[in-house]
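Q: Next comes the sequence, and after it the predicted model I'd like to discuss.
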Amino acid sequence: MVRTYTFRLSLRMSKVAGMTGQTTPGSAPLRYRPGPERQEIAELLERLRTDGGVRVVTGEPGCGRTAFLEFAARSFRAGPVWHVRADPARIRQPHHGLRTLLRAGGRPAHVPGDGAAGEALLGVLRAAAAASPLLVCVDDVHLWDAASRAALGHAAARVHATGGGVGLLLGVPGHRPADRETAGLPVLRIAPLTPGDAAGLVDDATGGAVDPAVREELVAEAEGNPALLLALVRRLSPAQLRGRRALPRPLADAETLTAVAGGCLTGVPPDHADLLLTTAAAVRVTGEPDADADLVRAAAGRVGERAAAPDAETAPSPGARARAPHAAGPLPETLALADGRLRFRSALLGRAVYAGASPERRRAAHRALAEGTGDPRGVPALLHRSWTVTGPAPALAAELAAAAADPAAALPPGLRRAAHTRAAELTPDGAERAHRYTAAAQQALLAGDPSEALRLLEAARSRPAPASVRGGAELLRGAVLLADGPVDDARESFLLAAGLLAGHSREEADTAGLGAANAAWAAGDVAACLRALAPDGPLAHEPARVLAPVPTAAVARAAHASSAGTAGTAVPGSTGPTRSALLRDHRDGMRAVLLGRFDLAAAPLRRVVEGGLPADEPERLLGSAAAALMLGDVTAARRTGARALAAVRTLGAAALEPRALEYLAYAELRAGRHQLARTHAEEGLRTARRTGQRNTAAHHHAVLALAASIEGERELVAEHATAALRTARRHGLAQAATLAQWALARADLGAGRPREAADRLGPLVRPGARRGHFAVWMLAVPCFVEASAFAGRPEDARTVVEDFALWAACGADPQAPAQLLRCRALLAAPEAADELYLRALDRHEETDGDFERARTELLYGKWLRRRRRLGEARARLGEALMGFERCGAHPWGQQAAAELRANGAAPGGAGGGPSSRSGPGELSRLTPQQLRIARCVAEGATNREVALSLSVSTRTVDYHLRNVFATLGVRSRVELARLVEQAEKTGAQL
């Protein structure tokens, strides 16, 4: 099994000289900051100590493998550490590596010469681990002499099979096949740095003296490789780092890449060099990690004879592939072959090979690949042809752009982006060049790379262009910033686009206006939102009266940035209203909602919902889902959101997937299905991170905090709320911030801290400058009323209840009428409260969702018990307990159980005390998150892997796992796995 870990590197990249035999390394090249990284390494070392395990530590050149081993050696505290590194100068001396290892442990360096060296080493290791666990770290094992490698491999295999208190970390490079001595051992691959960690490394390396745009480009260019990232930083001058001078192009040149790759490419035979180059050229053009082996081998056979050909834009000749020699034979060790596809074992080496080749040889490789590609007019063949020319080529650029824009071609957005970019580079006309850069940026955004989209838009902005082209670029820039940037900046880009496009395309201008309204909505700026919605209908002079809450950022087509098309045309492949008509309906309905005129909002929004349902276009379906949420039609919102998600995945539009999951999560939350909302939000958070959409990630964090506040996971609530607030404050996301604060307050209320909940919610729901987002604060009113009543301050809530009554009357929230009656009951005199609670329960029957009904049952049961109506109280509290158990609301269930005990009943479910003996049924006492973690751990996942799967920190997994062990009375992962397995066999609910 391959485990993947990510670790942060500091600027101090010290070197360990040869095989020193030191048992403790010198200055640390790794700086592991407090948090998940420290927990990850601690967990790994603990497993090595307890299981006596072996890990083959690998990764591409520059990944930090040596630094990892140094840190592991320094961090191990359970016993002695033997830490050595191979000496390439003594590779031919038999048993030199083994002798050095034995000297490092203070053992005699005598090695048996009769083939028993492996058993002898095993005996030494076990003897050294007799008193306390032993950690052995050996770096560059592949450079050991053959006899030493064989002995170490034999000992490692035995340790892996039997344990015995010995932990082995064996460092080998990841750019070559595994040696047979280590081939069957567990692998730990050092992963690339995340963008956030890479940005932190740049700040460390420069002392923070780096322009944000430069830092972002450095991070993108390094692709997570820390050594390359530091090499790029060292290459730049202080003025370039601060953004005052232009960066060199290419940023990662051949010298830099070769320096990081080290000696991995030295001594390559000529026939292997041709194969390496054609493979690098093939993957560079397509953007895929591998290439067709037959195509590459055939092209490699022609590179030598074509390298001297004159530079010209030559068309591929028919049958060229058949005449070309087929280069067969053993592969270079840096390449791997699987399923007829060739790939570099290290992407960095592929980049180094391409950058290090001469321009003539690169052009020859592309020419040979173009001739061998099946479709000479397809995008791959045209891209290869484009790299054989050395200057502007208008005809080839036009052909390439047309092929990339062909909707019938089954091309991924990344390949379309590459084609549009190359077409722009070959285009001499400034306006056409800007247009093609904008098209490339749109595909980059669809592929989930907003940073690349912004860079391409900057390239488009640098060329003079007509208003229509500049408007399309600003429309796209607004969409990028709306997903990952300050939303006020997004609004201004949208407004600029609307002005530029007004005389060119009414449809695109309306799209830009709707995008500006969406950005203002996210910021909580009502006035700006209304201005952006083009008040030219029946509400043009209508004053704002009631600001109705809508729990989603709604815009139908903010990410669509095509600068072509005719307003009013029907969407291809769909029926019903035109795109322009739907945009106008969405605008008019949204404005009516903001003005509190739901009588005028219903008809246009309903047309948007119905217009999207028969479509298969993701943007149209997303607009339908947004309109359904504004109407409060959660059934339609869930249906269209699910269809939008399916359409997005079918088309491979990675950038739209987080938004589709956001709408689905909000729809499930509104429907009272918080566990389904949690599932969608966890997936949405992963996709938002993967596609660089921090704003969308903040909304998913807020949903996860709200779901965790129901399930009683206080640490998880705090973690997700903090993450949401961090981005919300930096980018002006008032909506996400209010949702996160509401989640924190609801967690307080569930934990029996009404005063803290009331203090947190008061500023959010009461009128004033600190009132929360206009689309969210109403949703938090029921929690505030309950908190105020139990905190002994009911007078604080009376005014907001009347505001909430106006919202409930709008009909946009199916839960609101029952919640309103519950709020009135909490504040009413005893003679009126009884009837209000009963009416609230009747209204709950009209909606789905166990949680809100159970809350009303709980409050009514408390009220009845305090009036000594014990029989009625017992029935209500029992219903509440079962409702909370069904939806996994653990702390609320504990409240109901405590009330039942005070009422004289003995609850047998969620409120019971710990059992002295665990069985499969005891798993029902875990919270939903604890169950998820228990199942993952039982399947053999580490805490780190569980954290990545559930989008939480390792510390949170640790916290929950301790509670799982305490609740179930188990003492190890083995016992937990046995309990989960038994539950699955007996059919117990997991």
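A: Right, received. Where do you want to start?
Q: Could you use CA atoms for every contact and neighbour count after this?
A: OK.
Q: ok, which stretches of the stretch 601-750 of the chain are helices?
A: Using DSSP state H, counting those that start in this stretch, the helices of the stretch 601-750 of the chain run over 618-631, 634-651, 657-670, 674-690, 694-711, 714-731, 734-750.
Q: I'd like these as JSON lines, with distance to Val964 and mean neighbour count appended.
A: Formatted as JSON lines, the helices of the stretch 601-750 of the chain follow (distance: least, CA to CA, whole Å; neighbours: other CA atoms under 10 Å):
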{"stretch": "helix 618-631", "distance to Val964": "37", "mean neighbour count": "30"}
{"stretch": "helix 634-651", "distance to Val964": "33", "mean neighbour count": "22"}
{"stretch": "helix 657-670", "distance to Val964": "27", "mean neighbour count": "28"}
{"stretch": "helix 674-690", "distance to Val964": "19", "mean neighbour count": "23"}
{"stretch": "helix 694-711", "distance to Val964": "15", "mean neighbour count": "29"}
{"stretch": "helix 714-731", "distance to Val964": "15", "mean neighbour count": "21"}
{"stretch": "helix 734-750", "distance to Val964": "20", "mean neighbour count": "27"}
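Q: Any chance of a markdown table for those helices, columns distance to Val57?
A: Shown next, in a markdown table, are the helices of the stretch 601-750 of the chain (distance: least, CA to CA, whole Å):
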| stretch | distance to Val57 |
| --- | --- |
| helix 618-631 | 43 |
| helix 634-651 | 35 |
| helix 657-670 | 34 |
| helix 674-690 | 25 |
| helix 694-711 | 32 |
| helix 714-731 | 31 |
| helix 734-750 | 40 |
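Q: structure B:
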Amino acid sequence: MIGRDSEFGELTALLDSARRGEGASVLVSGEAGIGKSLLASAAVETASSAGLGVLSCRGIRGAGAAGFEGLHELLLPLLDRVDALPPRQRTALEVAFGAEGEPADRLIAGLAALGLLEKATAASPIMVLVEDLHWLDRSTAEIVTFLASRMGDMPVLLVATTRVDPVYPDHRLHFGHHLPLAPLSEEDALNLIDGRAPAMTTQQRHRLVAYARGNPLALTEWSADPSWTEEPPPIERSRLPMGKRLEDSFLAEVALLPRATRRALLVAAAGEGASSHEVIRAARNLGLDRGDFAPAESFGLITLTGDTYRFRHPLVASAVYDNADSDARARVHAELAVVIDDAVRAVQHRAAAAVGWDENVARELEVLAVATGRRGARTEAAATWRRSVALTPVAAERARRTVMAAEAARQAGATADAAVLLAEAMPVVHDEGSLVQAARTELLIATTSTALQGRRGDELVELSRTLSDPADRLEILIWAAVRSYLRQDSSAEITRAVIDELGRPDLAVTEEQRVLQGIGLALISPADRITSAEKALSIFQGRVRDSDATLLNCLAFAVEDTDDLTEAVRVWTAEIDIFHRSARTSDETVAIAGRGTVHVTANEIAAGLADSEHALRLSSDLGMSVVGALAAANIARARAWRGEQELATSALETCTELSGLMPVARVEAVASWASAQMAANERRPDEALVHLLKSVEHPPIGIWAGGDLADVAVRVGRPEAVEGWLSMATTALASSDSDHLAMLVERSRALLTPGSAARDHFEQAIRRGERTTAHLDLARTRLFFGEWLRRDRRIMEARDHLAAALQVFEAHHAAPLARRTAQELRAAGGGERSQPAKSFDAGSVLTAQELHVARLAAEGYTNKQIADRVYLSHRTVGVHLYKAYAKLQISRRSQLASVLEGVLD
């Protein structure tokens, strides 16, 4: 290689690090012909000579309709190790490769691929080469980028090559290293020409260097033909992109071949990736024979490598294919479709051959799209649906398939594309099935991303009235309630219309429908409550469709609205188990985030932090911005409880970034509550009051956040600011009788009541609080009571409450409240307390994820079972446990249970 010493040195250094167990990933990028493949090949040669194993796959232009083709090529040498994977990861990989079963989220398939790499490194370090990442099927590309961000702790170097072009995805952020290949310097370019064409004159060399612009492929190709340098190129030609100029030079070379050979090259280009036997059979059907490939082989444009024809450079294939007329391409694809054995590729060629409408091919593509989606290749399924739409002649069928394309795009995480497809379909959709599916897709997008607002409740009511199927009418009305609940932006008139329509006694016929109706009404109607969460959960045990997942989440929200936080945690946990068993990682992530919010509200800070950090990690992997924003807001709230202001600020910044321009009301409310806690920690009660009042505007969160209002409102002289929340909370207590909420209400009344009458409210608040597990809110109540008692000169009584509060705050690491309480205790004459040496606290030295893994290990789960449960690789679980042992100063798994026994919540 010439002029690539620095880049090659960086790769060899990374290879050396991988041999020592310090893995990495590097993306080699540049324009066509810049030398990416040559550099990667040199790295492979170095790796092989150093004893590293090599795994590789290659993207092929126009391939990838079925998805996971590249992944199968990459992992084929390792598939004999698949039984060593955790069960769900093994199943996810098998389904991706065509076995029967339910498709898993791409996260599980990614973990399976990571697990296989980990197993393979037990034999030797590995280099993974992914060539032409820009052409790799999207499902594989997603897993490659997943792997690229996780190479740090393994003896693996992952190298991927990609073109720099706005039409291709930009994967740089996923790789630890980026190696952009720049054009060669003039000196290096001249050295390359010296080696290739020593007979060239000085003038020819300099003219070629100027024209090739440092592109090694251009220098190599054009140095072989001095005619390129005899005259300066036309100005307009010099301005063409390098890829186009190289293609033109290849076409000039192809033009020298016999006509039959040019046609044979077109068959090979259109059938790139097919076997040579298939290509030759298709050529014969077009009146050609094997001998027609020989002149191209003599020119070095194409070679027979193994069982496949390989072009000298991908630009040769693209030049041949793109320069052919559409009729010639269609004839070639039609013949390839006849001879290719693989059904998926055959359909792909029939689609490429189709001109204008073709319902037969459109129907075949629909079947392929369904099958591809069932394997979990959702991006490819969406693309296949779109191609089916383009070939569909009947408007009604075209609309139906467009709706299905939108749903497939939503499942693939391409919410913006899904929204565009829905906008195309909605004006022309008339059949009920498509109308319902469109509404379902629309609401699923609106509840998990900021790409779409969705229709208002009254619009959904109008839609329901046009439907003849009672089950469809019920579903749409439930969606209207869900939308109204989550957005909290419906007018009283719209809300009333939804309640009236959804509450009709003749709407629900079966027991299941009545349960679903109850969930919808509980979300939107204050007069309706969930009567049996157990019965509601039971109807989802045997099925979990996409729409069911949202209804399950709304069931948990409805239970939260009964103000029974313990029951809400139980329902969220049951949902997590349901989603986990059915490998629905995205839905499980939503439920984990939901449970984390309730945990923190219920004062279970460590559990809430573990759930929220888990949900944030998963949402990042799955591209679920709204869920990630909620998790981040809740992390900020948990950190604020502990006084970890910098960490809380960072979490709120993450929340803002993920929320986008249209933040969800629930996320805004939790974030405002966190901001209020942070402001209170820094003794800025006026700012805390503003944030709390904003949080109270969202009743499901505000009913609990409002419990903090009275303290800051009194401090800034605005006790009237509490009245609205106090009225809302009192109304809620009339039907829920929650001891936790009652404590907050009585405490607030105590803080607002002048004179001795406040005592009765404080004592009532403490009595209700002692019936709960809300230890922090109870301790805060004791703190406020202690402050009141000290001002009332009841010093001894004040000390008792303050000392009890301080003990709880210290045990839960609630540093700001602990400082405030200690200061108040000193003012009450409590002095400096002499305490026994503090016992070792596992909860304070482990990260939330380490604590989560350690607890599961202590409960008897194996590393494989833990990996399956928390969506980590087997090796990563081992690393977390290794770090936990060191931090906990233990050496055996059997010691975990005792050392974790005292960790709170």
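A: On my side now, so go ahead. Just so it is clear, the model here is predicted, and its values are computed rather than measured.
Q: circling back to that earlier point, which one of the helices of the stretch 601-750 of the first structure lies closest to Ala818 of the first structure?
A: helix 657-670 (13.8 Å; CA to CA).
Q: now for that closest one, which elements pack on it?
A: When contacts are defined as 3 or more CA pairs under 8 Å, 6 or more residues apart in numbering; DSSP states H and E, helix 657-670 of the first structure packs onto helix 618-631, helix 634-651, helix 674-690, helix 694-711.
Q: could you dump these to a markdown table with distance to Thr373 of the first structure?
A: Formatted as a markdown table, these follow (distance: least, CA to CA, whole Å):
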| stretch | distance to Thr373 of the first structure |
| --- | --- |
| helix 618-631 | 32 |
| helix 634-651 | 24 |
| helix 674-690 | 32 |
| helix 694-711 | 39 |
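Q: Of all those, which one comes closest to Thr847 of the first structure?
A: Comparing these against Thr847 of the first structure with CA to CA, the closest turns out to be helix 634-651 (10.6 Å).
Q: what's the mean deviation for the closest one versus the second structure?
A: In the superposition against the second structure, helix 634-651 of the first structure averages 3.7 Å from its aligned positions (mean CA distance after the TM-score superposition for the first structure).
Q: ok, back up a step: with respect to Pro782 of the first structure, which of the helices and strands packed on helix 657-670 of the first structure lies nearest?
A: Of all those, it is helix 694-711 that lies closest to Pro782 of the first structure, at 14.2 Å by CA to CA.
Q: in the second structure, what residues pair with the closest one?
A: Aligned by TM-score structural alignment, helix 694-711 of the first structure corresponds to residues 625-642 of the second structure.
Q: re earlier: closest to Thr986 of the first structure out of the helices and strands packed on helix 657-670 of the first structure?
A: Closest to Thr986 of the first structure of these, according to CA to CA: helix 674-690, at 24.4 Å.
Q: Please name every helix or strand in contact with that closest one.
A: In terms of contacts (3+ CA pairs under 8 Å, 6+ apart), helix 674-690 of the first structure is packed against helix 657-670, helix 694-711.
Q: Try it again at 10 Å.
A: Using 3 or more CA pairs under 10 Å, 6 or more residues apart in numbering; DSSP states H and E as the contact test, the elements touching helix 674-690 of the first structure are helix 657-670, helix 694-711, helix 943-950.
Q: Same list, the ones you listed, but as JSON lines with distance to Asp489 of the first structure please.
A: Converted to JSON lines, these look like this (distance: least, CA to CA, whole Å):
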{"stretch": "helix 657-670", "distance to Asp489 of the first structure": "20"}
{"stretch": "helix 694-711", "distance to Asp489 of the first structure": "13"}
{"stretch": "helix 943-950", "distance to Asp489 of the first structure": "32"}
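Q: re earlier: mind checking the helices and strands packed on helix 657-670 of the first structure for the one nearest to Glu305 of the first structure?
A: helix 634-651 (41.1 Å).
Q: Count the neighbours of the aligned partner of Glu852 of the first structure in the second structure for me.
A: By TM-score structural alignment, Glu852 of the first structure lines up with Asp777 in the second structure. If you count neighbours by other CA atoms under 10 Å, Asp777 of the second structure ends up with 25.
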